[in-house]
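Asks: sequence first, then the predicted structure:
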Amino acid sequence: MTGKPVLVAHGDRPREGGPDRKEVEVAVGVLIRADGAFLLTSRPAGKVYEGYWEYPGGKVEAGETVEQALRRELIEEIGVTIGAVHPWKVERVDYPHALVRLNFCKVYEWTGELHMHEGQQYAWQQLPVTVQPVLPGTVPVLQWFAEERGFEGPTHS
């Protein structure tokens, strides 16, 4: 795939699967409260990048649209049913374990109480975020928020 360059995370580490790795499609939910705070969740124990903070979401399964995958993943992962999905931006990230295409979608409405089904933590954040470490694929989103909101200074610690 050509076009926008790929964000390379931890380029000093070897890549699994070699140069012909298949790109993994991922649906990512950027839940935003009325006060502008956004939801970050920690990666669960036992997963790659355990303890890193990210936006919730997951892989798009065969036959699913990004929106369908996001709805399914957010029920499974954090226990909420989302309203309208607003596709926002796409970022390709080359992690040592996978090449991913992150489809970021803004979500302003949801029902249900947050329940972390995978034992992860969650935090409502404003810029600059106070949780760390932040997953490399999350960093561009913080920069996009900074641009949208006219925020000057570092977006994370």
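Replies: Okay, I see it. Residues are numbered from 1 along each chain as shown.
Asks: C-alpha only now, for contacts and for neighbours.
Replies: Will do.
Asks: endpoints of stretch 59-69, how far apart?
Replies: Stretch 59-69 has an end-to-end distance of 7 Å (Cα to Cα, to the nearest Å).
Asks: putting a second one here so we can go through both:
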Amino acid sequence: MLSKSDLLLVVAAAMIDPEGRVLVQRRPAGTPMAGLWEFPGGKVEAGEVPETALARELEEELGIAVEAADLKPCAFASEGLGARHLLLLLYLVRTWRGAPIAQHAEALQWVHPSALRALAMPPADVPLVAALERLV
């Protein structure tokens, strides 16, 4: 049985541009799963609600501003991570202020949802691709 401290709550954004493409970022060298493409986002800190955490993470990672009210729940993934367990909440984002800039990632890439299947992604992100294909 998992304790509360064994559960890692993470939020991510499926940012959709006017052409129906999704933004992904490549994890930098020296980090776990370096070189894999992922949806931008990060950990929910103590005392944060997921939407507030995602807005904070998008500002930190991409330099953009997102209103929590503009985040639409999309899908989730549940994945074992060694002794811990990851619960990844994915939100659709169609509205933001500013142009995304890779502040902590090696690169950013806009791709159509069907092209996500060809990218090497972390295990928790992979099952989210099918949900995006249906929604976008």
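Replies: Nice, thanks for sending it over. Because the structure is predicted, anything quoted here is derived from the model rather than measured.
Asks: which stretches of structure 1 form helices?
Replies: Here structure 1 has its helices, by DSSP state H, at 66-78, 139-149.
Asks: corresponding residues in structure 2 for the first one?
Replies: Residue correspondence for helix 66-78 of structure 1 in structure 2, counting by TM-score structural alignment: residues 50-62.
Asks: who touches that stretch?
Replies: If you take Cα atoms under 8 Å, 6 or more residues apart in numbering as the criterion, stretch 50-62 of structure 2 is touched by 10-13, 40-45, 64-68, 71, 99-105.
Asks: quick one on the thing from earlier: make CSV out of the helices of structure 1 and add mean neighbour count.
Replies: Below are those laid out as CSV (neighbours: other Cα atoms under 10 Å):
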stretch, mean neighbour count
helix 66-78, 20
helix 139-149, 15
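Asks: now render those helices as JSON lines, adding distance to Y108 of structure 1.
Replies: Shown next, in JSON lines, are the helices of structure 1 (distance: least, Cα to Cα, whole Å):
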{"stretch": "helix 66-78", "distance to Y108 of structure 1": "13"}
{"stretch": "helix 139-149", "distance to Y108 of structure 1": "15"}
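Asks: of all those, which one comes closest to A98 of structure 1?
Replies: Closest approach to A98 of structure 1 among the helices of structure 1 is made by helix 139-149 (17.3 Å; Cα to Cα).
Asks: what about the closest one, distance to the chain center?
Replies: 13 Å (Cα atoms, centre = their mean, to the nearest Å).
Asks: swap in stretch 65-82 of structure 1?
Replies: 13 Å.
Asks: kindly report the same for stretch 31-41 of structure 2.
Replies: 9 Å.
Asks: and it, what's buried?
Replies: For stretch 31-41 of structure 2, the neighbour count (16 or more other Cα atoms under 10 Å) marks M33, G35, L36, W37, E38, F39, P40, G41 as buried.
Asks: and G80 of structure 2, how far from D17 of structure 2?
Replies: 31 Å.
Asks: these two - which one has more neighbours?
Replies: D17 (16 against 13; other Cα atoms under 10 Å).
Asks: what lines up with that one in structure 1?
Replies: Match for D17 of structure 2 (TM-score structural alignment): R33.
Asks: how about the contacts made by that match?
Replies: Y108.
Asks: repeat that for the one 5 residues further on.
Replies: Listed by Cα under 8 Å, 6+ apart, the contact partners of F38 of structure 1 are V30, L31, I32, W124, Q125, Q126.
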